[in-house]
Structure formats: C-alpha cells, structure tokens
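**Q** have a look at this prediction, sequence included:
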Amino acid sequence: MNASRIALVTGANQGLGRALTEGLAARMSPDDLVLLTGRDQRRVADAADAVAQLPGTRSRVQGRVLDVSDTGAVTALAEDLRARYGGVDVVISNAVARVLPEESQAARADEFIDVSNTATHAILRSFGPILRPGGRLLVVASSLGTLGHLDPRLHHLFDGASLDQVESAVESWRSRIHDKTAEEAGWPRWLNVPSKVAQVAAVRAVAAERRERDLATGTLIASVCPGMVDTATSRPWFSDYSRAQSPARAARAVLDLVFAEPVDPALYGELVRFGKALPWHGGTPPVEQDRLLTP
C-alpha cells in the first residue's frame, strides 16, 4: 500500500461501522487518514472527534457527510478524494437501513434497497476506479448472500451477471414488490436475502473484470460476512444473542482481511467469513416464517 493511505467507511456513526473506523485508525499510521462517513452532520462530527481522541488511535480521523443512497453524492465524494489525494486505499461499504420485525417489509423496500444495493452499485462504480494499487474495497454483506438462499427460479439473474445485470435484477425485484407480484416470481418477503445476494453478486461482477490486474498489484475486492453482531440494527431480529459478537470483536476479522499480506487469490471476489470464502452456490432458501437466522 502507499506510504500515506486514505481509508473510508460508510455507515460509521455507530455499531460495526464505528468499530471498523476505530480499528483502522488504530492500525494505520500517523500520516494516514481515516474518513468516518454518515448522513447526519452532527453525529458524524461527534463520532469522528470521539474516535480521534481514543488512546489507541494513531492515524488522522475526519468526518464526512455522505448519504450513500444519493448516487450523485457518492460520485462527488469519490471525485473529491481523487482530486485531493489521487485515490483511496481502503473502502469499506457498511451502511444499512434499519428495519424492525414489526414493520412492513414492502413498505420499507425502497429505503432498504437504496441503502444496501443502489449504494453498493454506486460505491463499486465510483470508488473501484480510484482504488490505488494494493488497495482494499470490501462490501459488508452476510452469509445469506450466497446464491442458494434464493429460489432457483431467480439464480440466472445473479449467477455470472455483470454489474449492469445485477442492477437491472434489483430494479426488477423492486418493481415486483410495488406491483405485489414479487412472491409469485419467487422473491421472498424478507428483504435481507435478495439484498445480500445482490450485494455479493455485484462484488463478484466487478471482481471478475479486474481480477488479473488486481492480483498482480496486491489489490483486494471482496464482500465480507462479519457474523452475528450485537447492534441496534440486528438485535430486534434475534431471540438468542448468546453467540453475538461485540462490534469491536466483529470488526477484527474484517480488519485482518484489510491488512493481510499478500492477498489470497482464493478470497478475491468472494464472500469471506472469518478468513474463508463461502461457496457462492451454497445455502438453501429460508423458511419465510423462520426469520431469526444467523448472519
């Protein structure tokens, strides 16, 4: 990696994103810069100040306001970082929309898809081209992001798809939700499964185009599953939290992947959980009424 590095984390005000920011700031060098991003200016500023003052922090830390669901804002930030610093070295796409079990999945679909999927596409398109040699671009997903968790009727939409095709599949899914025809086409009511599969498919699409040159320069693009994490977003969905990790502990495995040298070709473009790639075609569609699943 470059001597002076630039790192960015989305959805970083709290929970896993905050822990990832703290871990980067602790492991990077004094000349490096970690950008903590989120939607609310005051919360971003307060969080960045708090991380900067932690005893273990070594690098510089700054807050940047970023609404990841605003594709134009994502593009503008990437262009700004390219102009200021010549590119970025670490990007961790972590933002997620919080949906409670008692809320209608369909009613929250647009926000959920915009934050999880439209944002993922924008980050891959905007930050992929400015990722410097030796960099890391990771999208936080979950083990539900393997293809086997979807109805087989939908597999062709994501298996071997380009980024444009993944985006088209996501928008088709969104339209079917609005038309109330999603379930008859095989889409589950629970938004998390198709959303995570689409995130992983998007990463795989970009990685497939870049694999040879990225591996030659020690660059890594992958999706990551941090496991069950005790956060405000995930806690309402689980009845048993005995195996849940603190955000700091969950961040550790993700950060180990960021700083691992050399890049393991077996992990490039894959969904990585605790240092191992999960089989893309693995998993089975979840039973609709059994939503309390381990990430």
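**A** Arrived safely, thanks for sending.

**Q** could you use CA atoms for every contact and neighbour count after this?
**A** Noted.

**Q** tell me the SS of T181?
**A** On the three-state scheme (DSSP: H, G, I helix; E, B strand; the rest coil), T181 is labelled coil.

**Q** helix, strand or coil for the nearest residue to I123 once chain neighbours are set aside?
**A** Closest residue in space to I123, ignoring its immediate chain neighbours: V74 at 6.6 Å, by C-alpha to C-alpha, 6 or more residues apart in numbering. Judged by three-state DSSP, the three-state class of V74 is helix.

**Q** return the distance of V74 relative to L66.
**A** 7 Å (C-alpha to C-alpha, to the nearest Å).

**Q** here's the one I want to compare it with:
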Amino acid sequence: MTVALVTGATQGLGLALVEGLAQRLTPEDTVYLTGRDLGRINQAVESLPGGGAQVRGEVFDVAEPMAAARLADRLGGVDIVFGNAVMRVGPDDDPRSIVEAYTEVNNFGTTRLLRAFAPIMRDNGRLIVVASSLGTLRQLAPVLHDRFDGLSSLDEVDEQVAAWRDAVLDGSARSGAWPGFVNIPSKIAQVAAVRALAEQRREDDAARGILVAAACPGMINTPTSALWWDVSDAPTPAQAAVALLELAFQPVDPDRYGQLVRHGKVVPWR
C-alpha cells in the first residue's frame, strides 16, 4: 500500500497534486490532504472526483513546532511527500510585519517536514519540496552567497534563515545587500535545506531508490500570482502539477538528486 502526503493542499497546486496522486494510485493506497483549517480540508476532500486512491483529510500546520514529528510518528512510513505549504505575500505587505510568520511556514516549516519525514521514507520513496526558480544563488548578491552555499545540516540552514529574518526585523537587511522581496531569500533557503539533507543521505538513498529534491512548478495562474504578474496565459494548477507528479513517479535520475528541478531539468544552483 502506497502512502502519500501533501502539505498546503486545500487549494491551488496542493489540491491539484492530491488529485493527481489519487488518480495515479489504487484504491488500496492513501493520499493525505493536509492543511491548517479543518473546514477547508473537508471542503477540499469533498471537491475531488471519486476513483483511485483514498483521500483522507488531516489537520497539519507546518508552523506548529511538533506537528510534523507527531504526524510522522503516527504514520510510521510514507512513500511520497510533497512539501507545498506556503504563506503567500502580497505587494503591499511590509516585510517587517510578516517575516516572522512567513519564515515559520515557508522555511522552518520546510525543515521540520524534512527532519520528520526523511527518516520514515520507504524504499523508492519521493521527498519533494515545492520551491521556485528564485531559489538559486544567482538571485542573491555575491556577498551573501556563503550564507546558503555548502551548508551541511538543516540546523545550519535554520541559523541562516533566523539571521536573515532578524535582519529584516531590525531594518539592517533593507540597508544591506539583501533583496527587498522576501520570497527570494526564503526560496533560496528552501533549496539549501534540500541540498543539505541530500548531502547527508545521498549514499543510503541511492541504494534504496529514494529521491530527495526541490521542484519548481513555474508560473501558475492563481489569484496570488496575479497580484504580482500577468498570469492570464500561465498554466492552471492542474497543468502545473503534471511535471511534479512525473518527478514523483518516474525512475530516479541521479543527476536530479538533491537539486532544484523544473520541468524535468535541473536548475543550476550557482
């Protein structure tokens, strides 16, 4: 029996990933549709077409410090995990007012998920963090590259995220080399977390057929994206989910392990 889990799954890409997983799996399999709000979770489960795997709603807030560990302990083993939980930011949001909540979900939520679920991945499992092509060092001033390059543990990633968060809060980020768009350092840190975890697990995961990777779905036509860009011609969440689902179901390509992947191709880190 295959067990899959998607975080941030009550709408948009997350919901499309749940539907795609359910369609590709069998009635003996289970897909956990997770989110923070029980009402929205139930509505999302009810909105899905029947057939395929069983879809179970599960309250799971990645920003809650022990939630990932509790859920992983209860499940015991998983085959596919998509880390898709995200706090969105709008053009009018003041970075100083949102950065604490933002990093708790997008960054510390990601490292909590990786810590909790990497140890319970079954053979041939897939642990995929939904990230962005913004998550590369070339999006960052060269003077800041060593903050996220070559990190060897998730603890080190958390330390760098906390330092950046604090710089946003005290105003020093704004007067320094950090980009004003908080999404850029956040996405870089997500990819850095995947790279750090992969470096620790590479040999064992290769022997067991496990893929750890970050995935960029590209621009998606969603209300949040429309606040920033013209997304009228962008793919729908269901269309964008296809490449991520292929990454989960295709044989492991060693070149993709620990990397940021967009439409099947590795996006260079440096």
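**A** Yep, it's here. A quick note: this is a predicted structure, and the numbers were derived from the prediction, not measured.

**Q** need the counterpart of the residue nearest to I123 of the first structure in the second structure.
**A** Mapped onto the second structure by TM-score structural alignment, V74 of the first structure lines up with A68.

**Q** can you count the residues close to its match?
**A** 23 (other C-alpha atoms under 10 Å).

**Q** touching, it and F60? I think so.
**A** Yes. The pair A68 of the second structure and F60 qualifies as a contact (C-alpha atoms under 8 Å) at a distance of 7.4 Å.

**Q** so where is the longest helix along the second structure in the first structure?
**A** Criterion DSSP state H: the longest helix present in the second structure is helix 183-208. Mapped onto the first structure using TM-score structural alignment, helix 183-208 of the second structure covers residues 192-217.

**Q** list the buried residues for the matching stretch?
**A** 192-208, 210-211, 214-215 (16 or more other C-alpha atoms under 10 Å).

**Q** the helices in the stretch 151-270 of the second structure, which residues?
**A** Using DSSP state H, counting those that start in this stretch, the helices of the stretch 151-270 of the second structure run over residues 154-170, 172-175, 183-208, 223-226, 237-249.

**Q** quick check: which of the ones you listed is nearest to G135 of the second structure?
**A** helix 183-208 (3.7 Å; C-alpha to C-alpha).

**Q** average offset of that closest one relative to the first structure?
**A** For helix 183-208 of the second structure, the mean deviation from the first structure after alignment is 0.6 Å (mean C-alpha distance after the TM-score superposition for the first structure).

**Q** circling back: got a list of what the residue nearest to I123 of the first structure touches?
**A** Residues near V74 of the first structure by C-alpha atoms under 8 Å, 6 or more residues apart in numbering: L66, D67, V68, A119, A122, I123, S126.

**Q** against L81 of the first structure, how distant is it?
**A** From V74 of the first structure to L81 of the first structure the distance is 11 Å (C-alpha to C-alpha).

**Q** and A238 of the second structure? What does it align with in the first structure?
**A** For A238 of the second structure, the residue aligned by TM-score structural alignment is A248.

**Q** got it, and R126 of the second structure?
**A** Under TM-score structural alignment, R126 of the second structure pairs with R136 in the first structure.

**Q** what helix or strand is that match on?
**A** Per DSSP states H and E: R136 of the first structure is located in strand 131-140.

**Q** so how much does the next helix or strand after that strand differ from the second structure once superposed?
**A** With elements assigned by DSSP H and E, the helix or strand that comes after strand 131-140 of the first structure is helix 155-158. Its matched residues in the second structure lie on average 0.9 Å from helix 155-158 of the first structure after superposition (mean C-alpha distance after the TM-score superposition for the first structure).

**Q** tell me the residues of the second structure aligned with helix 155-158 of the first structure.
**A** Using TM-score structural alignment, helix 155-158 of the first structure lines up with residues 145-148 of the second structure.

**Q** and the matching stretch, what's buried?
**A** H145, R147, F148.

**Q** excluding its backbone neighbours, what's nearest the second one?
**A** What it means is R147 of the second structure. Q160 (6.3 Å).

**Q** ok, back up a step: out of the helices of the stretch 151-270 of the second structure, which is closest to I120 of the second structure?
**A** Nearest to I120 of the second structure, of those and by C-alpha to C-alpha, is helix 183-208 at 12.0 Å.

**Q** give the other helices and strands that that closest one contacts.
**A** helix 95-106, helix 108-117, strand 121-130, helix 154-170, strand 211-216 (3 or more C-alpha pairs under 8 Å, 6 or more residues apart in numbering; DSSP states H and E).

**Q** in TSV: those, plus mean neighbour count and distance to Q250 of the second structure.
**A** Listed next are these as TSV, based on neighbours: other C-alpha atoms under 10 Å; distance: least, C-alpha to C-alpha, whole Å:
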stretch	mean neighbour count	distance to Q250 of the second structure
helix 95-106	19	27
helix 108-117	23	20
strand 121-130	23	10
helix 154-170	18	27
strand 211-216	28	10
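
**Q** how about those, which one is nearest E19 of the second structure?
**A** strand 121-130 (16.2 Å).

**Q** what's the mean distance for the closest one versus the first structure?
**A** Mean for strand 121-130 of the second structure is 0.5 Å (mean C-alpha distance after the TM-score superposition for the first structure).

**Q** what is that strand packed up against?
**A** Here strand 121-130 of the second structure touches strand 78-83, helix 183-208, strand 211-216, going by 3+ C-alpha pairs under 8 Å, 6+ apart.

**Q** let me have those in JSON lines, adding distance to T26 of the second structure as columns.
**A** JSON lines is the format used below for these (distance: least, C-alpha to C-alpha, whole Å):
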{"stretch": "strand 78-83", "distance to T26 of the second structure": "14"}
{"stretch": "helix 183-208", "distance to T26 of the second structure": "23"}
{"stretch": "strand 211-216", "distance to T26 of the second structure": "22"}
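
**Q** aligned to the residue nearest to R147 of the second structure, what sits in the first structure?
**A** In the first structure, Q160 of the second structure lands on A169 (TM-score structural alignment).

**Q** L157 of the first structure versus that match, what's the distance?
**A** Taking C-alpha to C-alpha, one finds A169 of the first structure at 6 Å from L157 of the first structure.

**Q** map F82 of the second structure onto the first structure.
**A** Per TM-score structural alignment, F82 of the second structure is aligned with I92.

**Q** hang on, isn't that match packed against L8?
**A** Yes. Distance between I92 of the first structure and L8: 6.3 Å, which falls inside the contact criterion (C-alpha under 8 Å).
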